[in-house]
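Peer 1: following is a predicted model, sequence given first.
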Amino acid sequence: MTVLGTRALNRATLARQLLLDRADLPPAAAVAHVGGLQAQEPQEPFVGLWSRLRAFDPATLSDLVTGRGVVRTHLMRRTVHLVTAADALAWRARHDPMLRQRVMGVYRRELHGIDLDELAAEGREVMADGVARSMSEFARALADRRPDVSPRALGEMLIALVPVVQLPPRGVWRTRAGVRNALVSSWLGREVDPPAPADLDPVGEALVRRYLAAFGPAASADLRAWCGLAGLPRAVAAVRAELVSFRDERGRELLDLPDAPRPDPDTPAPVRFLPAFDNALLGYDDRSRIVDDAHRGLSVAGVRVVLLDGRVGATWGVEGGAVTVTPLRSLSRAEHAGVDEEGRALASFLSDGEHDRVRIGPTAG
């Protein structure tokens, strides 16, 4: 079986994640292609798409949010993701058990003995009026019958039990707004797709294919790390005949779609600025293809990173109207110039062309 080295896997990830070459795709198609964008920080998907698409206009994504073409909802790993409306409807039921289990894992003592089906029914009744509410407002409406359960626990479980979306203006470009939730069925005009029969898993099989298209070649453990779903071995087995297999340098089996891009490991990789919690990092159990072990914690800490030669080589932020970059290692002259050029373009994007200032600081530590 062919062994794919770290650099080969890195270039495959960059190609699948539209980070090797910016793509000429509409924003909705890009969101679908990468399997959604993690979006608990509402403005971060705009940077994620700017780094992936040519001539990206943030207004087009705002229009998709307000026009119901994409939605913000809890899905993979019980984190807020920006996904297409079609994916939200198709994927939500498959994620239901995981969403419940993860909330129960945090609030098990408080929720012990609570009839979850009853709670879900009451929550739907409260939401049926179509009024968008915060999670705490939903929870307070249910708290009278459960005085010993904190509103936080009730609210978190309610969001897991009942398919909801977070409504605009949250998630609109340069707009600050709190979370207001509404039923998926109210916002999108129909219920989520029902669960498949127990002996079938068509959504799981589709998730395997979609994951590999966006992140492959990858191991089953990587797939699970991306979506948080435990019950996908059957789905992997069902589609295995369609796939090709490799090994990584650790000996793990990697699966992939046969015709998916696997660029030459020596393909040059441009400087790319990634938003916080980008799935190019979080979408794997083994993240060594894109980040050194010493910096692995950056990916889960909400730190924005810069890819240098395809790997995490710096962090970035915005301070005093300028994009500030902190290298994690010494930069070559060419890398310094590349960071400055891409950073200026990002600063111009973030400021609507008002400035393009970049400050590259000394190496961290």
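Peer 2: Sure, I can see it.

Peer 1: going by C-alpha atoms from here, please, whenever you check contacts or count neighbours.
Peer 2: Will do.

Peer 1: quick one: the strands in the stretch 251-365 of the chain, in order.
Peer 2: Shown for the stretch 251-365 of the chain, the strands assigned by DSSP state E, counting those that start in this stretch span residues 253-256, 272-274, 305-308, 311-319, 322-327, 358-360.

Peer 1: next up, a second structure to put side by side with the first:
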Amino acid sequence: MEPKKIIENRFFNQKLAESAWVASPEEVVFHFGAMQSQNYSQSLWAVGSRLITPSELAVKKAIDNGEIIRTWLLRGTIHLFSARDYHWMMDLIAPTIDKICRPHRKKLGLTEEILSKASEVVETFVAKEVVTRKELANHLAENNLPNAGIPFAQLLVYLSSRKIICSGPNETFRNIELIPKQTHIFTREEAVQELAKRYLQSHAPATLKDFCFWSGLTVTDAKMALANFTKEDEFYLNELTKNVISTRQIPLAGFDEWIIGYKDRSIVLSEAWQDEIITKNGIFRPAIISDGQVVGKWEKPKKQIELQGEYWDRYIQFRNML
């Protein structure tokens, strides 16, 4: 498949095309299934850049109100995903997270006894109120449980995957009582297929390797999930569309799905920009694209005067810097 055709279709499916923008932050996240949120501030723009009316406040409000959940999910990394998808996604991905983290927990001395005690202590604690990371750490310390550094971080991942904590307002933690009850119980096969559907509707054209990387699923599971989708060459497709890509530049968030959502990024990220955008320790810097291709990088500005060029108009609106 020609790179131009791939970019045209991804541009539309990724909701970067003006004709594809949507009304609410939750709609954006639901469409993607899950969106990388390793950097909280940048992930707000990742969602906001795909809204008809870009608003940082609207994205924050959706997260604070629990419409969007922010916690560890695909590949054991932090993602945004819709509260409507919480139960089936967590049930599907939690075993993979456990497989990734179990060796680390063992090295850190996080025994089953410690994990069990921490689960009971934290479940009781968050039942009363929303808590900050510091408040949670202090409470664990009072109960002689891991409360700092990597052991504490691993404990948070464990508690999240066990549905004991989830994200609350202003980057806090709360219980899952406000999350809607699951209306449909997915079999594992159905859940994997639904994840593939979300991936292709938001990332196609994409390859088997791309989906395996993004989802963290095995090749066997991924092949099963993609079996009923149309394929051209090695690329699985959603509905093909001919989209005229705007030649104006677009500032992307750090860790944006346009780049991080694929194993092979060479179509949009040339070798010349590889080290500038992706650091050796796996940080994805904010990029500027033109015709879908990375042509620069940027840093979060503090003043509107720092933003030169029409392509910043939507970001200025998003940040309410008018």
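Peer 2: That came through fine. Just so it is clear, the structure is predicted and the values come from calculations on it, not from any experiment.

Peer 1: so after superposing, what's the score?
Peer 2: Between these two chains, after superposing, the TM-score reads 0.82 (TM-score structural alignment, normalised by the length of the second structure); 312 aligned residues with a C-alpha RMSD of 3.2 Å.

Peer 1: hmm, back to that, any chance of the strands of the stretch 251-365 of the first structure in JSON lines, with mean neighbour count and distance to Leu18 of the first structure too?
Peer 2: Formatted as JSON lines, these follow (neighbours: other C-alpha atoms under 10 Å; distance: least, C-alpha to C-alpha, whole Å):
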{"stretch": "strand 253-256", "mean neighbour count": "21", "distance to Leu18 of the first structure": "17"}
{"stretch": "strand 272-274", "mean neighbour count": "26", "distance to Leu18 of the first structure": "11"}
{"stretch": "strand 305-308", "mean neighbour count": "23", "distance to Leu18 of the first structure": "13"}
{"stretch": "strand 311-319", "mean neighbour count": "19", "distance to Leu18 of the first structure": "15"}
{"stretch": "strand 322-327", "mean neighbour count": "22", "distance to Leu18 of the first structure": "22"}
{"stretch": "strand 358-360", "mean neighbour count": "18", "distance to Leu18 of the first structure": "24"}
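
Peer 1: identify the residue of the second structure aligned to Ala225 of the first structure.
Peer 2: Here Ala225 of the first structure is matched to Phe213 in the second structure, going by TM-score structural alignment.

Peer 1: for the residue lying closest to its match once chain neighbours are set aside, which residues are in contact?
Peer 2: What sits nearest to Phe213 of the second structure in space, not counting adjacent residues and going by C-alpha to C-alpha, 6 or more residues apart in numbering, is Lys263, at 5.8 Å. Applying C-alpha atoms under 8 Å, 6 or more residues apart in numbering to Lys263 of the second structure gives the contacts 209-211, 213-214.

Peer 1: go through those residues and name the one nearest Ile245 of the second structure.
Peer 2: In terms of C-alpha to C-alpha, no member of these lies closer to Ile245 of the second structure than Asp210, at 22.6 Å.

Peer 1: for Thr183 of the second structure, see how far away the closest one is.
Peer 2: Asp210 of the second structure sits at a distance of 30 Å from Thr183 of the second structure (criterion: C-alpha to C-alpha, to the nearest Å).

Peer 1: which one's more surrounded, these two?
Peer 2: Counted by other C-alpha atoms under 10 Å, Asp210 of the second structure and Thr183 do not tie: Asp210 has more neighbours, with 22 against 8.

Peer 1: how about Arg70 of the second structure, what's its partner in the first structure?
Peer 2: In the first structure, Arg70 of the second structure lands on Arg72 (TM-score structural alignment).

Peer 1: now do the helices in the stretch 51-200 of the first structure.
Peer 2: Under the criterion DSSP state H, counting those that start in this stretch, helices of the stretch 51-200 of the first structure are mapped to 58-66, 85-111, 116-127, 135-142, 151-161, 184-188.

Peer 1: name the stretch among these that sits most buried.
Peer 2: Mean neighbours per residue, mean count of other C-alpha atoms under 10 Å, is largest over the helices of the stretch 51-200 of the first structure for helix 151-161, with a mean of 22.

Peer 1: could the strands of the stretch 251-365 of the first structure be laid out in CSV, adding distance to Leu53 of the first structure?
Peer 2: Formatted as CSV, the strands of the stretch 251-365 of the first structure follow (distance: least, C-alpha to C-alpha, whole Å):
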stretch, distance to Leu53 of the first structure
strand 253-256, 24
strand 272-274, 12
strand 305-308, 16
strand 311-319, 19
strand 322-327, 20
strand 358-360, 21
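
Peer 1: out of the ones you listed, nearest to Asp63 of the first structure?
Peer 2: Using C-alpha to C-alpha, the nearest of the strands of the stretch 251-365 of the first structure to Asp63 of the first structure is strand 272-274, at 22.4 Å.

Peer 1: give the aligned range of the closest one in the second structure.
Peer 2: So strand 272-274 of the first structure sits over residues 250-252 in the second structure, by TM-score structural alignment.

Peer 1: list the contacts for the closest residue to Thr241 of the second structure other than its chain neighbours?
Peer 2: The shortest distance from Thr241 of the second structure to any non-neighbouring residue, by C-alpha to C-alpha, 6+ apart, is to Asn9 (5.9 Å). By C-alpha under 8 Å, 6+ apart, the contact set of Asn9 of the second structure is 204-205, 240-243.

Peer 1: translate Asn9 of the second structure into the numbering of the first structure.
Peer 2: Using TM-score structural alignment as the criterion, Asn9 of the second structure maps onto Ala12 of the first structure.

Peer 1: appreciated, that's everything.
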